[in-house]
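Asks: need a structure here:
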Amino acid sequence: MHDYRVIMDTPRKRTRRGVKLARWFAASSIVVASSVYFLFDAAPSSDADAPTLVAETPPVDDSVESRPSLTTHTLLLPGQATDIATPADNTETAVELPAAKVQIQTSAADLKIDLDTTLMDTVATTNNANVETSAVVSAAKAPPAEPEVPIRWHNHTIKNGESLAIILNKMGIGSSEIHHLVHADKATKRLTKIQPGESLRVLASDDGEIHKLLHDIDRLNSLEVTRTDDSFSTRKIKRDAELHTTHATAIIENSLFLSGQKAGLSDAVIMELAAIFGWDIDFALDIRSGDSFTVAYEERYLDGDKLGDGAIISAEFVNRGRSIKAVRYTDPTGDTGYYSPDGRSMRKAFLRTPVDFTRISSRFSLGRKHPILNRIRAHKGVDYAASHGTPVRATGDGKVVHRGRKGGYGKTIIVQHGGRYETLYAHLSNYSGKAHQGNRIKQGQIIGYVGQTGLATGPHLHYEFHVDGVHRNPLTVKLPEAQPISEKFKADFLSKTQALLAQLDLFRATIVAER
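Replies: Prediction:
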């Protein structure tokens, strides 16, 4: 048994016949199986075209003792002849031929040829020069892939006057791709309303195709847009801030607002404190020097940086010696509100005042002399002096039953609250767009703005409160209570709020002791 290999893997020419063999197999798409078979199970050709193998042994050259005897195997292919010379002993020789690799195993009875070409892989086995062949031909290799278009990240912080189209155009993204992006779904439409200070990160190819877009709305909220085939998918990403509890205590000297700022509270916390106690305390009328408050509230942090203030957890307000406490509670259904320690809602059916941090310029009186008419005329409401354009809020849920001019009241809104109660807001400079006649409104919703239309000497709000059609003093009328906490949640409420109220007492005692 002789085992020889001929490997053709360089462009060097060793034999003219070897070159012919390589070129023939590189160009051919046939397979050999018992005769010549074509690729994809083609039928064999005639016997005259079948490859044959002729072996002949050349004379031995005795002058070179170390050279083994050679047997020349001639592979006869249709229209061609290729001679391969191999040693007669069991040694292995290698011949370099271009563009192909040939493996040859010989014996007296058979010859095996393995061919690897740039276009095919062929295995052929012969027996006594009668070609019996099994062959596998692989499909032509695909042409080299075109170079990929580079993709890269673009980072941008939105500036005043910039739009999404302007920003993406500067990144090399065309109008068609931008239109496709913003109309992908409702979430991507928000990209057309980007605001200064927000940021965009866009992964796009140099030919203007968007692969991914990240819109950082703020440090906690982001929108991720990813290309999926010929469309885009979106995902909202929300990070949770770390919540730290802090507290503050202040004694009021002039106003709640100034005292709160002096204690280090943000405007947002002061406004929330006023909203919690606004049903029980008229901050324009009831506040006195020496009143005090203690508040425990959350601060929001992310990666060690303070993002801002969170919700008030618990608070106490001492007004004219009367202590009023409130604690935040979320019931098992997810509803959140502020309650007294015994579970009564701090929220009443009506707010005491329709404007924030103003002063009373005229009280309810049945014998007041009118400043313009210069005669005695009952003043059936309360006047709140405020700057022109100050927001006016509905004091309770209800329905707008009048919006328009009303004699000396000027621009007026009247709200009906159920069957018994009605409130009136007069001398407005303008109306809110959501307070049209017939619209239902919520407590605290802005319905108009302070002005001096009608019979008014300066900007102020005239506010009236009617019970069963009778004018009542808004400052003293007993307001209906809101519903207390549900009995089925009472035990849960007490277990969760007692510790918060105890913490509030500890904060107050600590600060008092430090003073």
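Asks: make it CA atoms for all contacts and neighbour counts henceforth
Replies: Fine.
Asks: can you tell me which residues contact Ala165?
Replies: Taking Cα atoms under 8 Å, 6 or more residues apart in numbering as the criterion, Ala165 is in contact with Ser175, Ile178.
Asks: element containing it?
Replies: In this structure, Ala165 is located in helix 164-170 according to DSSP states H and E.
Asks: which parts of the very next helix or strand once past that helix are buried?
Replies: Downstream of helix 164-170, the next assigned helix or strand under DSSP H and E is helix 175-182. Neighbour counts over helix 175-182 (16 or more other Cα atoms under 10 Å) mark Ile178, Leu181, Val182 as buried.
Asks: Also this sequence, please, to line up against the first:
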Amino acid sequence: MFLIQRLKQHLPKTHLMAAGICTLIIGTTALLLPSSKVPASDSAQVQIPLSLNEAGIAQQSSDSLAVSDIDKLPATAAGPQVISSIATAPIAAIESQTAEAPKIVEHWQDVKVKSGDTLTSIFKRAGLTPRDVYNVTAAVKGSEALARLYPGQTISFVINESKLHKLKHIRSQLESSVVSATETGYQVEDITKQPKVKTRFAEGSIENSLFYDASQAGLSDKMIMELAAIFGWDIDFVLDLRQGDSFNLVFEEKYLDGKLIGEGNIISAQFVNRGETYTAIRYTDSKGNTSYFNPQGESMRKAFLRSPVDFARISSSFKNRRKHPVLGLTRAHRGTDYAAGTGTPIKAAGEGKIIWRGTKGGYGKCIIVQHGGNITTLYAHMNNYRKGQRTGSRVKQGQVIGYVGKTGLASGPHLHYEFRVNGAHKNPQTVKLPHAAPIDKAERNAFFATAKNALSQLESYKATQLASAAN
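Replies: Just a heads-up that it's a prediction; the model follows:
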């Protein structure tokens, strides 16, 4: 103890610290050396790595650990553990600081797509150049990113030092694309979110019109149109509806993060019209083709639409004698007139080929479609034709071919529609329309299993609704 006091008076503090640590090492080593009675083994060896430089001991300031502090350590203290802690603590701190790299904050700039916009104009508003447009479009080729732009969509950019680092194109709540800069250019990632699909039941009675009453039952315009399309081959929703008719259906709703984002398909539906019940079941075959069938496996779809204009009012029916509203002459009216606003879409009643497209006397602008070998349909008084079609073009059932107008001998905007079999005029409202192909024999077992489940679900919903109404 006397020796230590003398050393304190004559040696610098750093030398004293080094001497103290050496004393600890020597003492600890002596304690750990095996005695003559206990043989040493590899597993009993203790290694104590120590670097004065790494521990920062040689550089410690005057307020660091002093020799006097070492004197205060108990003789039985685990010396190696203390030294190891002293030596490695600063290293751990350095490693911790290295791991916490600064985060790069992305500042997104949103640009709304306007009517008439191009990629060049959108990129220009974001502060980018035509060269950026070229580089990005080359990278996204074959992707859905930036393939179709609609007014109201948002394109977001991350731009640092006039360089595009990221671009995000949100096409819908479920689909988006992210374009990211790389060392060699850009890469694109298409992102598709999967919504949770739930089923919902709705029912209603006809008191005013299908649109009004179905809307009161909670159906969207889209769902009402789909319901009308399913039963439109059997029911004319303008001419045939009666008060007291009813409908019920099971359809899909899509949810994302617990929020309703849209509707899916109609799974099954029933419509009671004039006391007759029509039932439709959605079925997708093994080839991926989807359609609606009745419980017997017959297609709800007919070879021809009953009406080529949706929800139009019949202003003049098929008659053998009628006074012409323009000429004032009494003569046969060989078709059905549908009153509708100018520009209302006109659909091809069935699949076929356009054999006439042009002005035809009192018909005005007119289209004639050939269906198979013996049936033709005529659409007259059009305001205009659908672009991209001409004489000889093939059209599908339900495809828009023109728009309602009042060209030719017409007193107001309407569609004059004729249905001819072997050249003879038939009443479009009463002619028996051929069915589309029924369920394929190879699909019948699978269809009947699907139909059984769908009808069971529909009846279960109806029973629950009835019980709820009774309470």
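Asks: Can you give the structural similarity as a TM-score?
Replies: Structural agreement between the two chains, given as a TM-score (TM-score structural alignment, normalised by the length of structure 2), stands at 0.73; 366 aligned residues with a Cα RMSD of 2.2 Å.
Asks: just to revisit the earlier point, okay if I get the buried residues of helix 175-182 of structure 1 as a markdown table plus distance to Asn130 of structure 1?
Replies: Conversion of those to a markdown table gives the following (distance: Cα to Cα, whole Å):
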| residue | distance to Asn130 of structure 1 |
| --- | --- |
| Ile178 | 69 |
| Leu181 | 68 |
| Val182 | 72 |
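Asks: Return the member of those residues nearest to Asp356 of structure 1.
Replies: For these, the closest approach to Asp356 of structure 1 (Cα to Cα) belongs to Val182, at 40.8 Å.
Asks: can you tell me which residue in structure 2 aligns to the closest one?
Replies: Across the two structures, Val182 of structure 1 finds its equivalent in Thr137 of structure 2, going by TM-score structural alignment.
Asks: The closest residue to that match other than its chain neighbours: what secondary structure?
Replies: Spatial nearest neighbour of Thr137 of structure 2, chain neighbours left out: Leu146 (8.0 Å); criterion: Cα to Cα, 6 or more residues apart in numbering. Under the three-state scheme (DSSP: H, G, I helix; E, B strand; the rest coil), the conformation of Leu146 of structure 2 reads as coil.
Asks: is it true that Leu146 of structure 2 touches Ile170?
Replies: No. Under the criterion of Cα atoms under 8 Å, Leu146 of structure 2 is not in contact with Ile170, lying 9.3 Å apart.
Asks: Which position in structure 1 pairs with the residue nearest to Thr137 of structure 2?
Replies: With TM-score structural alignment as the criterion, Leu146 of structure 2 pairs with Leu191.
Asks: Kindly list the longest helix within structure 2.
Replies: Scanning structure 2 for the longest helix, with DSSP state H as the assignment, gives helix 444-470.
Asks: returning to what we had before: ok, the match of Leu146 of structure 2 to Ser362 of structure 1 distance?
Replies: Here Leu191 of structure 1 is placed at a distance of 50 Å from Ser362 of structure 1 (Cα to Cα, to the nearest Å).
Asks: same deal with Glu514 of structure 1?
Replies: Between Glu514 of structure 1 and Ser362 of structure 1 the computed distance is 42 Å (Cα to Cα).
Asks: For these two, work out which one has more neighbours and name it.
Replies: Neighbour tally, Glu514 of structure 1 and Ser362, criterion other Cα atoms under 10 Å: the higher count belongs to Ser362, 15 against 6.
Asks: Can you find the partner of the more buried one in structure 2?
Replies: In structure 2, the residue matched to Ser362 of structure 1 (TM-score structural alignment) is Ser316.
Asks: Point to the residue nearest the middle of structure 2.
Replies: Nearest residue to the geometric centre of structure 2 (Cα atoms, centre = their mean): Leu174, 3.1 Å.
Asks: what's the counterpart of it in structure 1?
Replies: Taking TM-score structural alignment as the alignment basis, one finds that Leu174 of structure 2 is matched in structure 1 by Leu220.
Asks: quick one: contacts for Ala81 of structure 1?
Replies: Going by Cα under 8 Å, 6+ apart, the list of residues near Ala81 of structure 1 reads Arg17, Thr74, Leu75.
Asks: Go through those and name the one nearest Ala426 of structure 1.
Replies: Lowest distance from Ala426 of structure 1 to these (Cα to Cα) belongs to Arg17, with 111.3 Å.
Asks: in which helix or strand would I find that closest one?
Replies: Assessed by DSSP H and E, Arg17 of structure 1 sits inside helix 16-27.
Asks: residue ranges of the helices in structure 2, please?
Replies: 2-10, 13-32, 52-55, 67-71, 79-99, 119-125, 130-139, 210-216, 221-231, 444-470.
Asks: Any idea which of the ones you listed gets closest to Arg390 of structure 2?
Replies: The closest of the helices of structure 2 to Arg390 of structure 2 is helix 221-231. By Cα to Cα, the value is 26.6 Å.
Asks: Average offset of that closest one relative to structure 1?
Replies: With mean Cα distance after the TM-score superposition for structure 1, helix 221-231 of structure 2 departs from structure 1 by a mean of 0.2 Å once superposed.
Asks: what's the matching range in structure 1 for that helix?
Replies: Under TM-score structural alignment, the match for helix 221-231 of structure 2 in structure 1 covers residues 267-277.
Asks: Show me which residues of the matching stretch are buried.
Replies: Under the neighbour-count rule (16+ other Cα under 10 Å), stretch 267-277 of structure 1 has Val269, Ile270, Met271, Leu273, Ala274, Ala275, Ile276, Phe277 buried.
Asks: Just give me the closest of the residues you listed to Ser345 of structure 1.
Replies: Each of those was scored against Ser345 of structure 1 by Cα to Cα, and Ile276 proved nearest at 10.0 Å.
Asks: if I look at the closest one, how far off is Ile270 of structure 1?
Replies: Taking Cα to Cα as the criterion, Ile276 of structure 1 is separated from Ile270 of structure 1 by 10 Å.
Asks: Kindly report the same for Phe232 of structure 1.
Replies: Using Cα to Cα, we find Phe232 of structure 1 at a distance of 44 Å from Ile270 of structure 1.
Asks: likewise Ser222 of structure 1?
Replies: For Ser222 of structure 1, the distance to Ile270 of structure 1 equals 29 Å [Cα to Cα].
Asks: Check Pro484 of structure 1 too.
Replies: As defined by Cα to Cα, Pro484 of structure 1 lies at a distance of 25 Å from Ile270 of structure 1.
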